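J.: sequence below, structure please.
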Amino acid sequence: MRKIKTISLLLICVLLVAAFAVGCGAKEERLAVATGGTSGVYYPLGGAFANIISEKVGGVTANAESTGASVENVNLLNKGDVDFAMVQNDISYYAFNGVEMFDEQEPMKNLRGLATLYPETIQIVAAGNANIASVEDLRGKRVAVGAPGSGTEANARQILAAYGLTYDDIQADYLSFGEAADNLKDGHVQAAFVTAGTPTAAITDLATTHNVNLVPIPSNIAQKLIADYPYYAEVTIPAGTYRNQDEDINAVAVMAMLTVRAGLSDDVVYNITKALFENLDSLAAAHARGGDISIDTALNGMSLEIHPGAQRYYNEVK
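T.: Below you'll find the predicted structure:
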């Protein structure tokens, strides 16, 4: 009888251990994707990316987190507080190299690239009655140049410098997208720099109620910028992007990109990169800019070392 009880107890122990092992094996790794504000482009695309991970990649789930976008995101990623982040390629370059707004911090060496996604165009919006047809016309005007320490502010400073201008030549106001749009409406500023995917909701809203125009960056200036800052690209804002925009506008852009923390498993990053490019329709459905994402341009403007897991996928398909 004692022998039967002993066998029964052993059997129960074995079953409990097996159940525990199965339970542990079924546990999924939870990943976090840093995006941006809920009214921007990063949030819906980051949400679609998180859904692809959760639905198409075994053993992991992901959730998208609303954040303050690029500058906050590189800090979160470098500290390991998130696993993926949507970031402008110029901001990731600054962070990795410890320059611009990161010049008083240690270079962020935990950042790796996964893919570049779509152009984030530097749009210079001017009030229609301000007689601003070129960047030179900003001289002496009150101009919103982006929030302090933001990517937009760095873009504004670099573009002005390409024309031989500094903040001493304008009346610079350090305003976010929303603040800049409100101040243009009220006439408190006469022009604003906005770095975002087009069409940008704040500019669309502004153009429906106010007479505004986009200030072009001609090709010779664009090429000068690219020579100095290789993360820039020359782009066109197509006619009709905004109300009363009757012609194409030459501009420059930085690239939105997906970054990943260096320590994430090569196999996990490989599987996620593969799932991303096999489900691009989900990104296109989430936002118009998702339709710009392509395996053919996934490394264009890449400003970071590629994560080995992503590189393995690119080696297979290219």
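J.: can we go C-alpha only for contacts and neighbour counts from here?
T.: Will do.
J.: contact partners for Gly128?
T.: Asn211, Val212, Asn213 (C-alpha atoms under 8 Å, 6 or more residues apart in numbering).
J.: show the buried residues in the residues you listed.
T.: When those are checked for burial by 16 or more other C-alpha atoms under 10 Å, the buried set is Val212, Asn213.
J.: in TSV: the contacts of Gly128, plus secondary structure and distance to Asp81.
T.: Output for the contacts of Gly128, formatted as TSV (DSSP: H, G, I helix; E, B strand; the rest coil; distance: C-alpha to C-alpha, whole Å):
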residue	secondary structure	distance to Asp81
Asn211	coil	43
Val212	strand	41
Asn213	strand	41
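J.: the contacts of Gly128 into TSV, with extra columns for distance to Leu276?
T.: Below are the contacts of Gly128 laid out as TSV (distance: C-alpha to C-alpha, whole Å):
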residue	distance to Leu276
Asn211	40
Val212	38
Asn213	37
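J.: the stretch 1-150 of the chain: helices as residue ranges?
T.: 2-26, 42-56, 70-79, 89-97 (DSSP state H, counting those that start in this stretch).
J.: figure out which of the ones you listed is closest to Ala130.
T.: helix 89-97 (30.3 Å; C-alpha to C-alpha).
J.: what comes into contact with that closest one?
T.: Residues outside helix 89-97 that contact it (C-alpha under 8 Å, 6+ apart) are 70-71, 74, 100-102, 107-109, 111, 116, 151, 231-232, 254-257, 301-304.
J.: stretch 66-77 too?
T.: 34-38, 42-43, 82-88, 91-92, 95, 108, 110-111, 150-151, 260-261.
J.: sequence B follows; please return its structure for comparison with A:
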Amino acid sequence: MKRSAGLVAIGLTGLLLWALPSAQADTPLTIATASPAGVYHLAGRAICRVVDLPCTAESSDGSSANLRSLRRGEVELALAQSDIHFYAVNGSEGFREAGPDPRLRSLFSLHSEPFTLVARRDAGIRHLDDLSGRSVNIGNPGSGQRGTMLRLMDARGWSRSSFRMVNDLPADQQAMELCHGNIDAMVYTVGHPNESVAQAIRLCNAVLVDVEGDAIDLLVEAYPFFSRTWIAGGLYGPNQPAVRTFGVRATLVASADTDPEQVYRLVAGVFESLQRFKAYHPAFGTLTPASMIEEGLSAPLHEGALRYYREQGWIDDTATSVELTRGAGSP
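T.: Predicted coordinates:
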């Protein structure tokens, strides 16, 4: 009897040890995104749909809030603008008090996000400098659009007092505030087309405004995460012209503590279903593996992501940074 009981105990122990890795692999992943009105939330949901993992896209206050939640261990993955990603890695701007985040890791980047200035047509805002003395929504605390706007304000020499009124509304509320005449303009760092921008143009006869000038030249020259870009004409109606501006990229990041096997499976799932993923939104249409593993990434690659990229031959086995091998093609 004793021997039989011992064999049962050994068998149960072995069964438990065998089950532990499987249970760990099935732990749900949470991706912190942003407002449901933006492309981040859709991107998070699209990632969860194309991967063979339990995965949830969670709405949030945006990039800065996401990176703080990730650092506190409240989420496993986060979407963040490349500029906010850079600040968190280096402990600069809004992350000075917290200091650099040595545990932040990159997975890949996604779409380009033009800085978008939307104004009521009757407000007479034709250029960036026309914002001075107007009522402007700069975005809620914790959002990427607010972080980019604050950087632009600094480059331009503006403070909150440079405007008649500064609103701190989230992205899903700003279009209606514009329509109701409570603000003259709103800014949004987002992939296009975007429903919030479309709503403002459709319901309020709003216009997109070029964002150019010496302040923009300074930003693009000084910071590697900014680049000149444009919003294509015709996205919001046949009479909408192309708009010149600058922008960042959306990036997917994790903590070094996020399970490497789950990160590997998620990254593999996205790249092996890239065509399906790209179909979820027009902003994803130009994505390529080369751009996704090279552009906008300030933190080191997560070991799970690095393993997949090396297997594909996109990064040299001896590389210690994000270094693409020549000829990286589509999966």
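J.: weed out the non-buried ones from the contacts of helix 89-97 of the first structure.
T.: For the contacts of helix 89-97 of the first structure, buried by 16+ other C-alpha under 10 Å: 70-71, 74, 101-102, 107-108, 111, 116, 151, 231-232, 254-257, 301-304.
J.: centre-most residue in the first structure?
T.: Centroid check for the first structure by C-alpha atoms, centre = their mean gives Val87 as the closest residue, at 3.3 Å.
J.: trace that residue over to the second structure, please.
T.: Here Val87 of the first structure is matched to Ala80 in the second structure, going by TM-score structural alignment.
J.: you'd agree its match is up against Ala250?
T.: Yes. Under the criterion of C-alpha atoms under 8 Å, Ala80 of the second structure is in contact with Ala250, at a separation of 5.8 Å.
J.: what residue of the second structure matches up with Tyr231 of the first structure?
T.: By TM-score structural alignment, Tyr231 of the first structure lines up with Phe225.
J.: mind listing what that match touches?
T.: With contact set as C-alpha under 8 Å, 6+ apart, Phe225 of the second structure has these partners: Ser82, Asp83, Phe86, Val248, Arg249, Gly296.
J.: let's see 7 Å
T.: Ser82, Asp83, Val248, Gly296 (C-alpha atoms under 7 Å, 6 or more residues apart in numbering).
J.: please enumerate the strands of the stretch 151-300 of the first structure.
T.: Here the stretch 151-300 of the first structure has its strands, by DSSP state E, counting those that start in this stretch, at 171-173, 191-196, 212-214, 233-237, 249-261.
J.: highest average neighbour count across those?
T.: strand 191-196 (a mean of 27; mean count of other C-alpha atoms under 10 Å).
J.: so that strand matches what in the second structure?
T.: Counting by TM-score structural alignment, strand 191-196 of the first structure sits on residues 185-190 of the second structure.
J.: Gly140 of the first structure maps to what in the second structure?
T.: Gly140 of the first structure maps onto Gly133 in the second structure, by TM-score structural alignment.
J.: so how far is Met165 of the second structure from that match?
T.: 8 Å (C-alpha to C-alpha, to the nearest Å).
J.: for Pro114 of the second structure, same thing?
T.: From Pro114 of the second structure to Met165 of the second structure the distance is 24 Å (C-alpha to C-alpha).
J.: Thr13 of the second structure too?
T.: 66 Å.
J.: next: Leu152 of the second structure.
T.: The gap separating Leu152 of the second structure from Met165 of the second structure is 17 Å, by C-alpha to C-alpha.
J.: for Ala32 of the second structure, same thing?
T.: Taken as C-alpha to C-alpha, the span from Ala32 of the second structure to Met165 of the second structure is 30 Å.
J.: show me what Thr209 of the first structure lines up with in the second structure.
T.: By TM-score structural alignment, Thr209 of the first structure lines up with Leu203.
J.: so Leu117 of the first structure is in contact with Asp296, correct?
T.: No. At 10.6 Å, Leu117 of the first structure does not count as touching Asp296 under the criterion of C-alpha atoms under 7 Å.
J.: neighbour count: those two, which is higher?
T.: Set side by side, Leu117 of the first structure and Asp296 show more neighbours around Leu117, with 28 against 9, by other C-alpha atoms under 10 Å.
J.: which residue in the second structure lines up with that one?
T.: Applying TM-score structural alignment, one finds that Leu117 of the first structure aligns to Leu110 in the second structure.
J.: do Ala64 of the first structure as well
T.: Per TM-score structural alignment, Ala64 of the first structure is aligned with Ala57.
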